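Asker: What follows is a predicted protein model with its sequence.
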Amino acid sequence: MAYEVKASSVEWNPGPERLRELTEKMPNSSVTEFANVVVKARVDSRSAKSTFIAEDSTNTTKQTITRAEYERVAAVQEDYLARQDVVVVDGYIGSDPEFRTRARLVIEASNANIAGMQKQLYYPVGEDYDPATWDPHTTVVYTPNLPMEGYPNDRLIAVDLNSNITRVFNSDYFGESKKGGLRMWNNIVYKRGGLSLHAGCKVIPVGGENKTVLIVGLSGTGKTTTTFTTQLGSKPVQDDFIALMPQGRVYTTENGCFAKTFGLDPEFEPTIYHATTKPDAYLENVSVDENGKVDFFDTSYTKNGRTTWPFKYVDPWPADQVEPAEFLLILNRNENIVPGVARLDRAQAAAYFMLGETTGTSAGGKDEEGKFLRVPGTNPFFPRDMADMGNRMLELLDGHEMKVFVLNTGRVGGGEGDDRSKKVKIPHSSAIVQAIVEDTIEWEQDPDFGYEVASSLPGVDDMEILQPRRLYERQDRLDEYHAMVERMKAERREYLASFRGLDEAILKSIR
């Protein structure tokens, strides 16, 4: 049965102009030098520790709540909403008429920026839209100003996969709306036989053929940057989530982009910069002075500044003209011995996909920033048992060959403060992507990890980035290098073994 909206007043699917008008009335909003609007939210990142799934709607055993508890908090929220003015935004997750899902956001009108940002990400409803008959597959009910005592920071994201309703309490961070719908969509895609990937997608023309490249990575690893950086006239298709189905078919999710703004520089990320500075872009937690001057490098509040804008601003590749995926890039923002690029075999591909290794960024909050993380599939929004994700990836690779690589978008040889280390820069990563699709890399087997590393790569002449062992050897740090090799292999095997039911081939690929 469809969710029934009961509130003091309801504005149904207002247009962008009305949502902008409501946003400008918010006391924590202002207009920038670019004539777009910025909001300083109380919450500056996702609230993973406050996210719980109704236990009878999932096969995972982590961070669940009972059905009775879910019903209790739902009743509290409904009682609160009955006294509030709300905005309802309806649209689609996905563009393909045969695959898209109907979605709805219900939110307090006092936080209209979230509605405005979500409207930019949903694909629009058609001319025959009628709110009375719109029956959404996913619904996010969002009360930013209602605390829920007893949960971390009095904040709760309660997910029911049976009804596909997510209830958000006491967070005014837009990401909870975006990922609330996509988390439920993850489950829908899995039940359809595919796998949702926390991934960008781009099409690169090579020798008269259009190559489809998928880029998976945790927020802050360079996923959006890698997607929008141009090689050979490439065009982005999607920047954050896609569905990978059997035979390599790819489906998009969002009609807009939700990008990080920290360090945004028109020289290195011109596409994202110029879209972010358009008048109808929304900014969240981006530094702005009293005169509207924007500073993308100021971190006094957070590094996790964000923006949304329509995807049309980046001249995307048509979502209905995407060939089956041929390349899968797994991003790892590392700081030690992971090479600039490594080529994986089938079982290794599923293993490194499940390892989801990276250094955490501000997108995950202070609990993750700067820490080494392993997140299966680089997808913190998969609402099922994690072994399901690895096994499904292996099935999809069995049914459709993809060339899979790990790319380090961080450093080799140490952290940012270590003068012995080297940064893997955006031009390095761009050259690596181009060389992958043009098949111009010469490979050799890495003696420590069993994957292949580059012995020659056009556009990257620093062999220490391609083979970090050389850097450690030159610096008389081979003992440190060997210790890290043994530790990482042992930790990886232990981590993968923790997923009960994970295919044995995945476990044995770490050797």
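Answerer: Sure thing, it's come through.
Asker: switch to C-alpha atoms for all contacts and neighbour counts from now on
Answerer: Will do.
Asker: where along the stretch 51-200 of the chain do the helices fall?
Answerer: In the stretch 51-200 of the chain, the helices defined using DSSP state H, counting those that start in this stretch lie at 67-81, 112-121, 175-191.
Asker: Sorry, slip of the keys, the one I care about is the stretch 351-500 of the chain.
Answerer: So, for the stretch 351-500 of the chain - with DSSP H, counting those that start in this stretch - the helices run 386-399, 426-438, 463-466, 468-474, 478-497.
Asker: Return the most buried member of those helices.
Answerer: Ranked by mean neighbour count under mean count of other C-alpha atoms under 10 Å, these are led by helix 463-466, which reaches a mean of 22.
Asker: CSV please, covering the helices of the stretch 351-500 of the chain and showing distance to residue 217.
Answerer: Rendered in CSV, the data for those read as follows (distance: least, C-alpha to C-alpha, whole Å):
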stretch, distance to residue 217
helix 386-399, 15
helix 426-438, 14
helix 463-466, 20
helix 468-474, 21
helix 478-497, 18
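Asker: any chance of the helices of the stretch 51-200 of the chain in CSV, with distance to residue 274 and mean neighbour count too?
Answerer: What follows is these, written out as CSV (distance: least, C-alpha to C-alpha, whole Å; neighbours: other C-alpha atoms under 10 Å):
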stretch, distance to residue 274, mean neighbour count
helix 67-81, 38, 15
helix 112-121, 17, 27
helix 175-191, 22, 21
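Asker: could I get these as TSV with distance to residue 29?
Answerer: As requested, those are exported to TSV (distance: least, C-alpha to C-alpha, whole Å):
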stretch	distance to residue 29
helix 67-81	23
helix 112-121	9
helix 175-191	17
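Asker: what's the closest of those to residue 103?
Answerer: helix 175-191 (7.2 Å; C-alpha to C-alpha).
Asker: Put this next to the previous one:
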Amino acid sequence: MQAQTQVKGLKELGIEPSEVFHNLSYDEIFEHEKNNGETVLSSNGTMMVDTGIFTGRSPKDKYFVDEPSSNKNIWWSHINFKASEAVFEELYQKCVNYLSGKKLYVFDGYAGANPETRIGLRVVSEKAWQHHFCTNMFLRPSKEELANLLPEFTIINACGVKNEKYKEHGLNSEVFVIFNLAKKLCIIGGTEYGGEMKKGIFSVMNYKLPLQGIVSMHCSANIGNKDGDTALFFGLSGTGKTTLSTDPNRKLIGDDEHGWDDNGIFNIEGGCYAKVINLDPKTEPEIFEAIKRDALLENVVFDEKTKVVDYTSAAKTENTRVSYPIYHIKNIQVPSKGGHPKVIIFLTYDAFGVLPPVSRLSIEQAMYHFLSGYTAKVAGTERGVKEPTATFSACFGAAFMTLHPTVYAQLLGEKMRKHNVRAYMMNTGLVGGAYGTGKRMNLPSTRKIIDEIMNGNIDKAEFIKHPIFQVEYPKTVEGVDSSILDPREAWTDKAAYDESSKKLAGMFIENFKKYVEGSKDFDFTAFGPQI
């Protein structure tokens, strides 16, 4: 593609590049990455990029402009920080001045597989590999669609800009990711990490969709090859959303971000973003085979001579990743939509090793655990996290929730009741002991449990009620070692299990208090742990 000196809409943003490349093909992106010296080609033809010192998101550097059109809706919290309109304008000018006169890349596409509710989006960047990332992750328009596409939200990625005045501005660091919902803009500076763009658009959709009565969800989704039964998998990064939704017996709808409207489930994205640390072709063949030309590996370690990737190495980060267009997975649903789900599974990485590998939940228990969002932050996903740390993340994705968690919970609960959805919680974390002594739940057993959930056989088993957490877990699951299904029996030291169980229950109870203070509308405490 020949360089242009302008793309419609850039001048209105105040950006006047020396040359600009608009929605490049993969082959063109390949040449730009190579000629710019931004990437290294792996032994199997996949491009590899080093994202610099930031190999994960910077959640403490994410802000929303405090402005009249949105400030009454936004969940102001330790998740969504405030920035003034004046600070935004100053940094916005710094970004556009920095980008003007440079060679730039512009990606125009969509978020949302439903034409009725999707948004047109634009990402302006100076790195060809960031253009590559957006081409992988967002919905790619046809030539006809591109000709008529009007961006409804724009990300300006000026990753080379640092905010030296952050203390004066009352911000956290030189890094900034600031959303101005009134102006439909986001500016990024100080970090190259691609996930900021992906989760930035997700944050926007998490604002827009619920206000239209549509549930936006941090989950993966797939659909049965034969029965057409849709299933959702909620969970934070590292809990298994991508791995477990990529199933040879079920068609993948999407691996991370979805909406649920009156017609069913739809993917928000056009690609997948999988962790590749310790990736094993025997246990995750679909993801391994998706890593080929047009995919983009991030922060992996490789042999300098042969360019063979060492997926076992965390020398740069635990958060090694690959992005690829969804069609790199052979068994996908086209278009990326499904009917109303029959099953919802909450995935948690239990760093305490207390929760059963699988539990059956009532609707009320599902609401309790959805609002609690217990899991562990997995090493490398965020800056400063070096080992799994127990945490609570509302909606299994609080970091991306722009509105108050109860907004999403209310919409989800209504949908689950209306469509008679079965709910389960699965511990993909530790069994037989806490962090340091317990072992991570093995993937084949987890997959077998999911199979038994999908075919309904699990509900034929005898269930036991946990004395503290109140959830029910099966005594047996076909093809799974029964000794791990009872979490207490899996521990050698029963007294230590009891102590850890009460400790974790206390954390649940303390965390949930914020949902019942001043209102009883979301008081699901009777369906949570009891000490």
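Answerer: The structure has been received and is ready for your questions. None of the values given here were measured: they were computed from a predicted structure.
Asker: Where does stretch 162-182 of the first structure end up in the second structure?
Answerer: Per TM-score structural alignment, the counterpart of stretch 162-182 of the first structure in the second structure is residues 182-202.
Asker: rewinding a little: select, out of the helices of the stretch 351-500 of the first structure, the one closest to residue 270 of the first structure.
Answerer: helix 426-438 (12.4 Å).
Asker: what about the closest one, how far off from the second structure?
Answerer: Overlaying the second structure shows helix 426-438 of the first structure at a mean distance of 0.7 Å from the equivalent residues (mean C-alpha distance after the TM-score superposition for the first structure).
Asker: just to revisit the earlier point, check what contacts the match of stretch 162-182 of the first structure and list those residues.
Answerer: 51-52, 54-57, 67, 69-70, 92, 95, 111, 130, 133-134, 137-138, 152-163, 174-180, 257, 268, 400 (C-alpha atoms under 8 Å, 6 or more residues apart in numbering).
Asker: 6 Å instead?
Answerer: Under the criterion C-alpha atoms under 6 Å, 6 or more residues apart in numbering, residues 51, 54, 153-162, 175-179 lie in contact with stretch 182-202 of the second structure.
Asker: now do stretch 401-418 of the first structure
Answerer: 326-337, 340-344, 421-424.
Asker: Also stretch 343-355 of the first structure?
Answerer: Contacts for stretch 343-355 of the first structure (C-alpha under 6 Å, 6+ apart): 374, 376, 377, 390, 394, 404, 405, 451, 452, 506, 509.
Asker: quick check, distance from it to the centre of its chain.
Answerer: Between the centre of stretch 343-355 of the first structure and the centre of its host chain there is 19 Å, according to C-alpha atoms, centre = their mean, to the nearest Å.
Asker: again with stretch 143-151 of the second structure
Answerer: 27 Å.
Asker: Quick check: residue 193 of the first structure vs residue 253 of the first structure, distance?
Answerer: Applying C-alpha to C-alpha, to the nearest Å, the value for residue 193 of the first structure to residue 253 of the first structure is 17 Å.
Asker: Ok, residue 229 of the first structure next?
Answerer: 20 Å.
Asker: Tell me which of those two has more neighbours.
Answerer: Neighbours per residue (other C-alpha atoms under 10 Å) separate residue 229 of the first structure from residue 253, with residue 253 holding more: 26 against 22.
Asker: Let me see the contact set for the equivalent of the more buried one over in the second structure.
Answerer: Taking TM-score structural alignment, the alignment pairs residue 253 of the first structure with residue 268 from the second structure. By C-alpha under 6 Å, 6+ apart, the contact list for residue 268 of the second structure reads 111, 112, 113, 257, 258.
Asker: Which stretches in the stretch 151-300 of the second structure count as strands?
Answerer: 153-158, 176-180, 185-189, 215-224, 230-234, 250-254, 257-261, 264-267, 271-275, 296-298 (DSSP state E, counting those that start in this stretch).
Asker: Nearest to residue 86 of the second structure among those strands would be which one?
Answerer: strand 176-180 (11.4 Å).
Asker: Need the nearest residue in space to the equivalent of residue 158 of the second structure over in the first structure, chain neighbours excluded.
Answerer: In the first structure, the residue paired with residue 158 of the second structure is residue 143, using TM-score structural alignment. The shortest distance from residue 143 of the first structure to any non-neighbouring residue, by C-alpha to C-alpha, 6 or more residues apart in numbering, is to residue 169 (5.2 Å).
Asker: neighbours of that neighbour, just the number please.
Answerer: When counting by other C-alpha under 10 Å, one arrives at 23 neighbours for residue 169 of the first structure.
Asker: Kindly report the same for residue 149 of the first structure.
Answerer: Applying other C-alpha under 10 Å, I find that residue 149 of the first structure has 12 neighbouring residues.
Asker: how many neighbours does the nearest residue to it once chain neighbours are set aside have?
Answerer: Setting aside the residues directly before and after it, residue 149 of the first structure is nearest to residue 155 in space (C-alpha to C-alpha, 6+ apart), at 7.4 Å. By other C-alpha under 10 Å, 22 other residues sit near residue 155 of the first structure.
Asker: ok, now which ones touch residue 155 of the first structure?
Answerer: 50, 147, 148, 169, 170.
Asker: now these in CSV, with distance to residue 295 of the first structure?
Answerer: What follows is the contacts of residue 155 of the first structure, written out as CSV (distance: C-alpha to C-alpha, whole Å):
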residue, distance to residue 295 of the first structure
50, 31
147, 32
148, 34
169, 30
170, 28
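Asker: Among these, which one is most surrounded by other residues?
Answerer: Counting by other C-alpha under 10 Å, top hit in the contacts of residue 155 of the first structure: residue 169 with 23 neighbours.
Asker: Would you mind measuring from that one to residue 297 of the first structure?
Answerer: Computed with C-alpha to C-alpha, the distance linking residue 169 of the first structure and residue 297 of the first structure is 30 Å.
Asker: sorry, back to before: if we only consider the contacts of residue 155 of the first structure, which is nearest to residue 133 of the first structure?
Answerer: residue 169 (27.1 Å).
Asker: For residue 78 of the first structure, see how far away the closest one is.
Answerer: Using C-alpha to C-alpha, residue 169 of the first structure is found at 12 Å from residue 78 of the first structure.
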